[in-house]
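Participant: my questions concern the predicted model and sequence given below.
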Amino acid sequence: MPDYWLVRYADGFLVLVFGRREHAGELCDEVAEALKPVGLGLSVERTGITRIDEGVDFLGWRIRCHRKGGTDRQCIYTCPARKFLRSVMDGVEGLAGRQNVGLSLESLLNRLNSVLRGWCAYFCPGVSGVAFCYLSHCAWMRVT
């Protein structure tokens, strides 16, 4: 008998299944049927069945199972999804771009700090050190 966990936030949700792929497929059909009476449906583009070791993106996070370093234990890790790292980088490039060349350095840094501080605060609970270093380096290269 498989175990199911529901992770929900606003209008998005994940259903985690500890079982076989067939169990997840059956549950997908059940969820679609349960949503029909309230006028909702599953998005074809955003609905999929994947193994946790392949990873899944949810609310900007990449959730994936990896072997813990130095052990044989499998652990669930969360880090910023590449798409969301790219979106904050686009924001940094936009702020540090040609249209803001007339801004004082203090004003530019204040704007960048508000964007970067908010993004980093959101992703702080995960395993985000590599993403933070990359973001710091790219932001520094855009400003200098």
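Facilitator: Everything's here; your move. Residues are numbered from 1 along each chain as shown.

Participant: for the rest of this, base every contact and every neighbour count on C-alpha atoms.
Facilitator: OK.

Participant: tell me which residue lies farthest from the centre of the protein.
Facilitator: Using C-alpha atoms, centre = their mean, the residue of the chain lying farthest from its centre is residue 102. It sits 34.0 Å away.

Participant: tell me the secondary structure at it.
Facilitator: coil (DSSP: H, G, I helix; E, B strand; the rest coil).

Participant: now do the contacts for it.
Facilitator: With contacts defined as C-alpha atoms under 8 Å, 6 or more residues apart in numbering, residue 102 is in contact with no residue.

Participant: could you do the one 5 residues further on as well?
Facilitator: In this structure, residue 107 makes contact with no residue, judged by C-alpha under 8 Å, 6+ apart.

Participant: from residue 83, how far out is it?
Facilitator: As for residue 107, its distance to residue 83 is 27 Å (criterion: C-alpha to C-alpha, to the nearest Å).

Participant: same deal with residue 54?
Facilitator: 16 Å.

Participant: more neighbours, the two?
Facilitator: residue 83 (13 against 10; other C-alpha atoms under 10 Å).

Participant: just to be sure, the more buried one is in a helix?
Facilitator: Yes: the assignment for residue 83 by three-state DSSP puts it in a helix.

Participant: how about the closest residue to it other than its chain neighbours, what does it touch?
Facilitator: Nearest non-adjacent residue to residue 83, counting by C-alpha to C-alpha, 6 or more residues apart in numbering: residue 60, 7.7 Å away. For residue 60, the contact set (C-alpha under 8 Å, 6+ apart) comprises 80, 81, 83, 84.

Participant: of all these, which two lie farthest apart?
Facilitator: Farthest-apart pair in the contacts of residue 60 is 80 and 83; separation 8.3 Å (C-alpha to C-alpha).

Participant: this protein: strands as residue ranges?
Facilitator: For the chain, the strands defined by DSSP state E occupy 3-9, 12-18, 56-58, 61-67, 74-80.

Participant: put this next to the previous one:
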Amino acid sequence: MTLDGIEDLIASKYYPGKIWKGSNPKKVNFVRYADDFIITADSEETAKEIMELLRSFLEERGLELSEEKTLITHIDEGFDFLGWNFRKYNGKLLVKPSKTSIDRVTRKISDIIKKAKAWKQEDLINVLNPIIAGWSNYHQSVVSKAIFSKMDSLIWNMLWKWAKRRHPKKSRTWIANKYWHFRGTGRWVFSSENNQLKFFQKTKIVRHVGLTLAKNPYLDKDYFDQRRRRLNILKLADRYETTEAKCDCFGV
């Protein structure tokens, strides 16, 4: 790929011997996923220096940095990458679902519920559950507990409005008893006879996922791609825990 030479370019300037190990006085690190990447540095000056290297590298190949996705920012201000927000709070790095990712899934769920006025409850549940499961599973390895709780509350309010629109003349008690039931959880659950809505909060927060030994790196490409992406994120988090680095977020 065109971007494959970036890592060597940076290593040749900032790493003795042109390899990614050993002395790293300017705290330069490179994390990439597809066409999106992050480069860390010890100062804004170093970050700008790297940006100019990248501009020249890309211009030679008929490409340019994305103005929308490219910025230089301090880690205390934070930045978004792959749907997550990286930011230090009182010296501690926290990785959370980004506001953009939260807004996107909230809007998607809201749009579905609004157009589902005439749907059967079970059909609505069947459409929403994969979205809830997919989004919460993606974010289960970062600091998501509070956001998961907030998402459940938002969806509850959306579904309550959905139910009231369907039965404008019915009482609150009648509506609640028709669409919400106890399902062994000690709480009311939006559920039909055969199915129930998933909770974001029920997704377990997992800081590390062990390797499934039965997986084959040649046959299970998606599985290993996901592991590599998560490993890169964890490596980046570890680097920021031990440095006061600046960070560039670059994209083309």
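Facilitator: Sure, I can see it. None of these values were measured; they are calculated from a predicted model.

Participant: TM-score for this pair?
Facilitator: Remark: TM-score between the superposed chains equals 0.89 [TM-score structural alignment, normalised by the length of structure 1]; 136 aligned residues with a C-alpha RMSD of 1.2 Å.

Participant: any idea how far the residue farthest from the centre of structure 1 is from residue 143 of structure 1?
Facilitator: 13 Å.

Participant: repeat that for residue 66 of structure 1.
Facilitator: 35 Å.

Participant: for residue 94 of structure 1, grab the count of nearby residues.
Facilitator: Count around residue 94 of structure 1 with other C-alpha under 10 Å applied: 13.

Participant: to clarify, my last question referred to residue 138 of structure 1.
Facilitator: Other residues within reach of residue 138 of structure 1, judged by other C-alpha under 10 Å, total 14.

Participant: what does residue 85 of structure 1 correspond to in structure 2?
Facilitator: Under the alignment (TM-score structural alignment), residue 85 of structure 1 pairs with residue 102 of structure 2.

Participant: ugh, wrong one, residue 37 of structure 1
Facilitator: Using TM-score structural alignment as the criterion, the counterpart of residue 37 of structure 1 in structure 2 is residue 60.

Participant: now residue 22 of structure 1
Facilitator: Aligned counterpart of residue 22 of structure 1 in structure 2: residue 45 (TM-score structural alignment).

Participant: before we move on, the earlier item: and the residue farthest from the centre of structure 1, what pairs with it in structure 2?
Facilitator: By TM-score structural alignment, residue 102 of structure 1 lines up with residue 118.

Participant: mind checking how far the most centrally placed residue in structure 2 is from residue 222 of structure 2?
Facilitator: With distances taken as C-alpha atoms, centre = their mean, the residue of structure 2 nearest its centroid is residue 83 (3.1 Å). With distances taken as C-alpha to C-alpha, residue 83 of structure 2 is found 18 Å from residue 222 of structure 2.

Participant: over to residue 161 of structure 2?
Facilitator: Distance, residue 161 of structure 2 to residue 222 of structure 2, by C-alpha to C-alpha: 39 Å.

Participant: could I get the strands of structure 1 in JSON lines, plus columns for distance to residue 120 of structure 1?
Facilitator: Converted to JSON lines, the strands of structure 1 look like this (distance: least, C-alpha to C-alpha, whole Å):
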{"stretch": "strand 3-9", "distance to residue 120 of structure 1": "20"}
{"stretch": "strand 12-18", "distance to residue 120 of structure 1": "22"}
{"stretch": "strand 56-58", "distance to residue 120 of structure 1": "17"}
{"stretch": "strand 61-67", "distance to residue 120 of structure 1": "12"}
{"stretch": "strand 74-80", "distance to residue 120 of structure 1": "10"}
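
Participant: want to throw these into TSV with distance to residue 91 of structure 1 and mean neighbour count?
Facilitator: Below are the strands of structure 1 laid out as TSV (distance: least, C-alpha to C-alpha, whole Å; neighbours: other C-alpha atoms under 10 Å):
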stretch	distance to residue 91 of structure 1	mean neighbour count
strand 3-9	25	10
strand 12-18	25	14
strand 56-58	20	17
strand 61-67	18	17
strand 74-80	16	17
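
Participant: could you tell me the angle between the longest helix along structure 1 and strand 61-67?
Facilitator: When every helix of structure 1 is counted residue by residue (DSSP state H), the longest turns out to be helix 105-123. Angle of helix 105-123 of structure 1 versus strand 61-67, following axes from the mean of the first three to the mean of the last three C-alpha atoms, to 10 degrees, is 60 degrees.

Participant: enumerate the positions of helix 105-123 of structure 1 that are buried.
Facilitator: 108, 112, 116, 119, 120, 123 (16 or more other C-alpha atoms under 10 Å).

Participant: now which residue in structure 2 aligns to the fourth one?
Facilitator: The alignment partner of residue 119 of structure 1 in structure 2, by TM-score structural alignment, is residue 135.

Participant: against residue 98 of structure 2, how distant is its match?
Facilitator: Look at residue 135 of structure 2 and residue 98 of structure 2: by C-alpha to C-alpha, they are 12 Å apart.

Participant: same deal with residue 155 of structure 2?
Facilitator: Computed as C-alpha to C-alpha, the residue 155 of structure 2 to residue 98 of structure 2 distance reads 18 Å.
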